[in-house]
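Visitor: Take this sequence and fold it.
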Amino acid sequence: MLLVRPPGVYPPQGDSHLLRDALTNAALPPGAAALDVCTGTGLLAVAAARLGAGQVSAVDISASAVLAARCNAWLRRLPIRVHHGDFLSCAAGRRYDVVTANPPYVPCPRHAAWSTRRARSWDAGEDGRWYLDRLCAAAPHLLKANGMLLMVHSALCGPAVTVRMLRDTGLKTSVVARRRQPFGPVLLSRAGWLEDQGLIAPGQREEELVVIRADRVPSPS
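Guide: Sure, this is the predicted structure:
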């Protein structure tokens, strides 16, 4: 899928495509209300609309990403509403049948966090969980009954922690997709620091990506 991508907007990579494949395999209900968090170019929002979602919203804190997602939706004549801001503020009071999320999740030294505008697309604190933890806490408030969350991140930041946090909120949770890939430029540049922190083994230069699904199952009446 060819997408408009202004400079500074996170390009769809292995994590984006793994999440899109998981969404395709999830069998969206016709007319589903969908939300794509940290939408970037809008790849997942476009995919949701093409898969039959009736109401698609997307949100990103980057103004350039919002412009890109709006352009990509307009070029395909898809009725996607793209919002600029923090996902918790933009989605407050609304619930969705499906929420997709590819948030920043790369661990970074405290002094280097968000050192550039582009780094906001991947930096996520020393353990990589700054956005992940917020999403886990918010998930049950974003989902309708029988709604599902699909979230992708690196195994470097603890899939077991994500699964536990989501289950603790009452969601039925599991890992539904995995993929190994070589480090990209950002992780390669931090490999020494990641080794020092014990986040990777000495000499490790590949990561595993995971997609975690969480479902809001209604309580028996």
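
Visitor: only C-alpha atoms for contact and neighbour calcs from this point on.
Guide: OK.

Visitor: Doesn't residue 195 lie inside a helix?
Guide: Yes - applying DSSP: H, G, I helix; E, B strand; the rest coil, one finds residue 195 inside a helix.

Visitor: Measure how buried it is and give me the count.
Guide: Number of residues near residue 195 (other CA atoms under 10 Å) recorded here: 14.

Visitor: next one: residue 101
Guide: Counted with other CA under 10 Å, residue 101 comes out at 23.

Visitor: Identify the residues contacting it.
Guide: 36-39, 149-152 (CA atoms under 8 Å, 6 or more residues apart in numbering).

Visitor: mind listing the strands for the protein?
Guide: In the chain, the strands defined using DSSP state E lie at 33-37, 55-60, 80-84, 96-101, 143-154, 172-182, 206-215.

Visitor: would you turn the ones you listed into TSV with distance to residue 120?
Guide: Output for these, formatted as TSV (distance: least, CA to CA, whole Å):
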stretch	distance to residue 120
strand 33-37	14
strand 55-60	11
strand 80-84	15
strand 96-101	15
strand 143-154	15
strand 172-182	21
strand 206-215	19
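
Visitor: Packed most tightly, which of these would that be?
Guide: The highest mean neighbour count among the strands of the chain, using mean count of other CA atoms under 10 Å, belongs to strand 33-37: a mean of 28.

Visitor: quick one, that strand and strand 143-154 angle?
Guide: Here strand 33-37 runs at an angle of 30 degrees relative to strand 143-154 (axes from the mean of the first three to the mean of the last three CA atoms, to 10 degrees).

Visitor: Reformat the contacts of residue 101 into CSV and put distance to residue 72 next to each item.
Guide: Output for the contacts of residue 101, formatted as CSV (distance: CA to CA, whole Å):
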residue, distance to residue 72
36, 14
37, 16
38, 15
39, 11
149, 23
150, 22
151, 22
152, 22
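
Visitor: Please generate a structure for the following sequence too, so the two can be compared:
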Amino acid sequence: MSKAPVRIDQWLAEASARLAHDKSQSDPESPAVDAEVLLLHRLGKPRSFLFTWPEHLLDEAMQAQLAADLDRRFSGEPVAHITGERDFWTLTLESNPSTLIPRPETESLVEAALGLPLADEARVVDLGTGTGAIALALASERPHWQLEAVEYSAEAAALARRNAARLALPVTVHQGSWYAPLAGRRFDLIISNPPYIDPVDHHLEQGDVRFEPKSALIAANRGLADIEQIALEAPQHLTPGGVLMVEHGYDQGAAVRDLFTAAGLTEVKTGQDLGRRDRFTQGVWPGENSSK
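Guide: Below you'll find the predicted structure:
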């Protein structure tokens, strides 16, 4: 027997209720938001459609597709992997399991970078770009900045290039480890969201991170090894007065400030995300004559 059509408001209520019982995630997004994203992806409609046409009926085929999506989400699979995309800043980015899913907390890094007094044609590089989120967000707001990005994973670098091409944003993506593709180059801003989770952190077994590559999440030395490398090598790649800006964990601010200071950076300070948690640290390279 075929299934009777279901109103979208009814489907949303039932889907949200089911996702609310998912205990596998430590910090899940709102079940209602997840249900909306899955539905809108299948419908190919903007969010306003849900409020304008709550009586719109979902046929049997659509219900079957949504049921499969809901099963995947209930098993813990990230919504971004189910839909193949993720919204970040004002952009919609292709997302897949090759790299991290862009997160709202990282938007605080973008906002802080846009507030820097950089020249109109500043040279900027995003290290460990993943989907290209940071570099592409900056390129969308500062079209005259010269944006480049570096990504170690060949698959993720290809993903970032696809996002840049689809959004028609002029970001050059290099494949390699941190500064390796940038020998002899200097920038006015180096920005990065590197791996910073302690390998023994229990949160690695919870939520969306279970489905993301560990290489993009964890770093040795209690999560600080990659940040330390980025900071120590930054003076070789910053112009005098250039800024290094790195995302980190909410409890790593003091340690990262020490690493920046040890690298010879000045004006070191830590910024917070919208949740008022320490989220990134920045510092200025004063120039060769001011090194330690």
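
Visitor: For residue 129 of the first structure, find the nearest of the strands of the first structure.
Guide: Closest to residue 129 of the first structure of the strands of the first structure is strand 143-154 (CA to CA; 9.6 Å).

Visitor: What span of the second structure is that closest one aligned with?
Guide: Counting by TM-score structural alignment, strand 143-154 of the first structure falls onto residues 238-249 of the second structure.

Visitor: Name the surrounding residues that touch that stretch.
Guide: Under the criterion CA under 8 Å, 6+ apart, residues 106, 109, 113, 186-194, 196-197, 227, 231, 234, 256, 278-288 lie in contact with stretch 238-249 of the second structure.

Visitor: contacting residues around the residue nearest to residue 155 of the first structure when sequence neighbours are not counted?
Guide: Of all residues not flanking residue 155 of the first structure in the chain, residue 208 sits nearest, at 5.4 Å (CA to CA, 6 or more residues apart in numbering). For residue 208 of the first structure, the contacting residues are 154-156, 178-181, by CA under 8 Å, 6+ apart.

Visitor: what residue of the second structure takes the place of residue 208 of the first structure?
Guide: That one, residue 208 of the first structure, aligns with residue 277 by TM-score structural alignment.

Visitor: From residue 246 of the second structure, how far out is that match?
Guide: 14 Å (CA to CA, to the nearest Å).

Visitor: got it, and residue 180 of the second structure?
Guide: From residue 180 of the second structure over to residue 246 of the second structure the distance is 18 Å, taken as CA to CA.

Visitor: how many other residues sit next to the aligned partner of residue 124 of the first structure in the second structure?
Guide: Under the alignment (TM-score structural alignment), residue 124 of the first structure pairs with residue 219 of the second structure. By the criterion of other CA under 10 Å, residue 219 of the second structure has 19 neighbours.

Visitor: what's near enough to touch the most centrally placed residue in the first structure?
Guide: The centroid of the first structure falls nearest to residue 102 when counting by CA atoms, centre = their mean (1.5 Å). Contact analysis of residue 102 of the first structure by CA under 8 Å, 6+ apart lists 15-16, 19, 37-39, 151-153.

Visitor: and of these, the nearest to residue 193 of the first structure?
Guide: Relative to residue 193 of the first structure, the closest of the contacts of residue 102 of the first structure is residue 153; by CA to CA it sits at 19.3 Å.

Visitor: what do we get in the second structure for residue 89 of the first structure?
Guide: By TM-score structural alignment, residue 89 of the first structure lines up with residue 180.

Visitor: And stretch 218-238 of the second structure, end to end?
Guide: Length of stretch 218-238 of the second structure, first residue to last, CA to CA: 26 Å.

Visitor: Spatially nearest residue to residue 151 of the first structure (excluding sequence neighbours)?
Guide: residue 101 (4.7 Å).

Visitor: Distance of the residue mapped onto that neighbour from the second structure relative to residue 218 of the second structure?
Guide: Using TM-score structural alignment as the criterion, residue 101 of the first structure maps onto residue 192 of the second structure. Residue 192 of the second structure sits 15 Å away from residue 218 of the second structure, going by CA to CA.

Visitor: next one: residue 150 of the second structure
Guide: Distance, residue 150 of the second structure to residue 218 of the second structure, by CA to CA: 18 Å.

Visitor: likewise residue 282 of the second structure?
Guide: Applying CA to CA, the value for residue 282 of the second structure to residue 218 of the second structure is 21 Å.

Visitor: For the equivalent of residue 33 of the first structure over in the second structure, give me its contacts.
Guide: Superposed on the second structure with TM-score structural alignment, residue 33 of the first structure falls opposite residue 123. When contacts are counted by CA under 8 Å, 6+ apart, residue 123 of the second structure touches 145-147, 186-189.
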